[in-house]
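Asks: could you look at this predicted model? Sequence included:
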Amino acid sequence: MGVTELPAGGPNALAVTLGLLGDEWNLWILRFALLGSRRYNDWLALGGISNSVLSSRLAVLTAGGMLERREYQQNPPRHEYSVTRKGQSIWPVLITMWSWEKQWAPNEIAPLPPLRHSTCGNDFTPILRCKECGEDVDVRSLDSRMGPSGDFSRSVPEATSRRRSTKSERRPEILAHTMELVGNRWSAAIIGAAFRGARRYGEFAEITGAPPAIVADRLKHLTEIGVMETRPLPDRPQWSEYRLTDKGTAYFPVVMCMISWGQRWFRSADGPDIVLHHKACGKRFEARLGCSACGEELRSSDIEAIDLTTSVHVPGSGWS
């Protein structure tokens, strides 16, 4: 599966990316697909997912070019799903989500295992870097402008496919706090606006185009989970502005990896949705990840998720 061309005037690469990755079950299926699950019953055997949800998500991931469906038996017909290059290259997004979740929203019941870089043998956190010059970057390191398809109305998924659990099925819960940020389309839009510099309620409403009640609700919720905080305005102490906390700012590598992945694989006919430049080198920015322990560039084949009894390689094709 190659690059998907998006029609002019429609949802842009960011909207498509959020639609695919802002769903817990999609991420759950991809996680186990990267670890070797191929057939329908492989996922069912893992437990918790219903037939209808599994069928619908496999169809979405196949249509999105992340999985490829192949018939392996004709009578009765049976199919298996292999991970495409597009699906394999999602690993930087999953790794940055995993690292952020482990550091900022630890799950005491089912804690995420640490990540280990097999090249140096150390546990690590991924460091966001510039592809062109290799320097570490943060939100202050980049210049950004909206591209021809970057209108916020085109950057928000038309609807979320996130499905809450019923009494008979659990939610996957592998990245529960991450889903609070990307699993709701308006939360994702508010976070994006904050990284663009929005501070006041009116700025969030203007940038996102969301109804006032939704803006107020999302700002309240993001404040409650510690991603944003309120501060009194210097000129109007009775009014407040909203700023990202350290927890919110730490989500920046996830956002950048999602943008890089989305714009690599989904291209709007009328141009990119966002154009990023690294201030230090002046080149167009594309995300890369480095190891916090040894400094070397990370490749998917060199990353392991470690638990008390075993180590599991995260398969993939690196950045190719």
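Replies: Sure thing, it's come through.
Asks: okay, CA-based contacts and neighbour counts for the rest of this
Replies: Will do.
Asks: who's in contact with Thr160?
Replies: 19, 22-23, 183-185 (Cα atoms under 8 Å, 6 or more residues apart in numbering).
Asks: typo on my end, it should be Ala189
Replies: Residues in contact with Ala189 (Cα under 8 Å, 6+ apart) are 152, 155-156, 208.
Asks: roughly how far does Arg164 sit from Arg171?
Replies: 7 Å (Cα to Cα, to the nearest Å).
Asks: buried residues, stretch 134-150. List them.
Replies: Residues of stretch 134-150 classed as buried by neighbour count (16 or more other Cα atoms under 10 Å): 134-135, 137-138, 142, 144, 148-150.
Asks: check stretch 208-225 too.
Replies: 208-210, 215, 218-219, 222-223.
Asks: widest-spaced pair of the residues you listed?
Replies: Checked with Cα to Cα, those reach their widest spread between Gly209 and Thr223, with 19.9 Å between them.
Asks: and the nearest residue to Thr230 once chain neighbours are set aside, what helix or strand is that in?
Replies: Closest residue to Thr230 apart from its sequence neighbours, by Cα to Cα, 6 or more residues apart in numbering: Tyr242 at 4.7 Å. According to DSSP states H and E, Tyr242 maps onto strand 240-244.
Asks: put this next to the previous one:
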Amino acid sequence: MRPGVCKFGCEARDDVVTSGDRMFDSAYIRASSVNRALDVIGDRWLIMILQQAWFGVRRFDDFQARLELARSTLTNRLKHLLDHEVLVREAYSDRPRRYEYRLSVKGRDLYPAAMMSLAWQQRWAPPTGQALVQLRHLDCGKLTTPRMSCAHCAGEVDPREVDYALGPGAREIASRAPRRRRSTVEGQPATRTLVSHELLEMLGDRWTPQVAATAFFGLRRFEDMREALELAPNILADRLRRLVELGIFRTEVYQARPQRLHYRLTDKGRAFYPILLALMQWGDRWYAPAAGVPVILSHRSCGAVLRPQVVCSACGGLLDSHNIAPVAAAPSVARSQQR
């Protein structure tokens, strides 16, 4: 490999930082397209609205009835999704004028993230006392647990087998001022949403998934995370505490006086990786700068640039919004599966 060019063809050697390095420069961690995706959907009410849209809800009154959400809050969140072209509005009545809210192409492109979220929830955080949503793959007719694989070798994606390098769009994004987004950690979802509280905590707050994501870039220490995210110490401490309580991180003491901790991913935390990868893929597709994606992934197992895909656990076929159907199991079945 000639000097100044990374193995992916990126110019300027000082721009190339892989997961084998001690840590990414903080600006480039913030450049990840996961952050771009969370700018748009990192809010618990938005997550629940999108979930209902994936299940076929279209009308304002139906969203409100299912989510038990104040009209003003629902109006605000629907406007946000319309402004970002995740939903489109279509009239279904002229007198009086009434609209349906449907997923756009951009909204349907979030389906891989939705499927991997459902798979994580089923395995690690099923909603207590609620029906368990399962998926049927229409192509093979079997119930499926979505899994993420490499499009090149079909091997299952393991975060420990993924390397990172800065892409051609990294400089442009790193030079932008970081956006400050709202955070919504308050409030409880309606019991009929079929989304577990843990999943909402992980995705419905702007900082929690970003703190978790730093671990996949090799960060372990409080100060490294704080510098990378430019996050106030009290906010970072709160999110780390909650991630430990949720079982996403475990702690190890690396210095006794004063006590300093490493935060390391558990199996449950590593299982969250496909969700972040799907969000990164969505952010790359819809928000990457003209120069190209900011971060390039390679699959160490096969050596190819990683292009993740969501496949059926039963037959290995590709899953998308057109060939799967949700199936709600009885609440008693959901409880038995939690045991």
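Replies: Structure's in. What do you need? From a predicted model like this one, the values you see are computed outputs, not experimental measurements.
Asks: inside strands: which ones of the buried residues of stretch 134-150 of structure 1?
Replies: 142, 144 (DSSP state E).
Asks: now tabulate the buried residues of stretch 134-150 of structure 1 in JSON lines and tack on distance to Leu67 of structure 1.
Replies: Shown next, in JSON lines, are these (distance: Cα to Cα, whole Å):
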{"residue": "Gly134", "distance to Leu67 of structure 1": "31"}
{"residue": "Glu135", "distance to Leu67 of structure 1": "33"}
{"residue": "Val137", "distance to Leu67 of structure 1": "32"}
{"residue": "Asp138", "distance to Leu67 of structure 1": "32"}
{"residue": "Leu142", "distance to Leu67 of structure 1": "33"}
{"residue": "Ser144", "distance to Leu67 of structure 1": "32"}
{"residue": "Pro148", "distance to Leu67 of structure 1": "29"}
{"residue": "Ser149", "distance to Leu67 of structure 1": "26"}
{"residue": "Gly150", "distance to Leu67 of structure 1": "27"}
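Asks: for the buried residues of stretch 134-150 of structure 1, which one is nearest Tyr251 of structure 1?
Replies: Closest approach to Tyr251 of structure 1 among the buried residues of stretch 134-150 of structure 1 (Cα to Cα): Asp138, at 10.3 Å.
Asks: ok, the corresponding residue of structure 2 for that closest one to Trp45 of structure 2 distance?
Replies: Using TM-score structural alignment, the partner of Asp138 of structure 1 in structure 2 is Asp158. Remark: distance between Asp158 of structure 2 and Trp45 of structure 2 (Cα to Cα) = 30 Å.
Asks: closest one of the contacts of Thr160 of structure 1 to Trp265 of structure 1?
Replies: Gly19 (13.9 Å).
Asks: helix or strand right after the strand holding Tyr242 of structure 1?
Replies: Criterion used, DSSP H and E; the element after strand 240-244 of structure 1 is helix 246-249.
Asks: the equivalent of Ala288 of structure 2 over in structure 1 and Thr62 of structure 1, how far apart?
Replies: Matched to structure 1 by TM-score structural alignment, Ala288 of structure 2 sits across from Arg267. Remark: distance between Arg267 of structure 1 and Thr62 of structure 1 (Cα to Cα) = 18 Å.
Asks: same check on Ser149 of structure 1?
Replies: 25 Å.
Asks: before we move on, the earlier item: read off where the strand holding Tyr242 of structure 1 ends up in structure 2.
Replies: Using TM-score structural alignment, strand 240-244 of structure 1 corresponds to residues 261-265 of structure 2.
Asks: could you list the residues in contact with the matching stretch?
Replies: Stretch 261-265 of structure 2 is contacted by residues 215, 220-222, 248-255 when judged by Cα under 8 Å, 6+ apart.
Asks: for the counterpart of Lys106 of structure 2 in structure 1, which non-adjacent residue is spatially closest?
Replies: Using TM-score structural alignment, the equivalent of Lys106 of structure 2 in structure 1 is Lys86. Closest residue to Lys86 of structure 1 apart from its sequence neighbours, by Cα to Cα, 6+ apart: Met66 at 5.3 Å.
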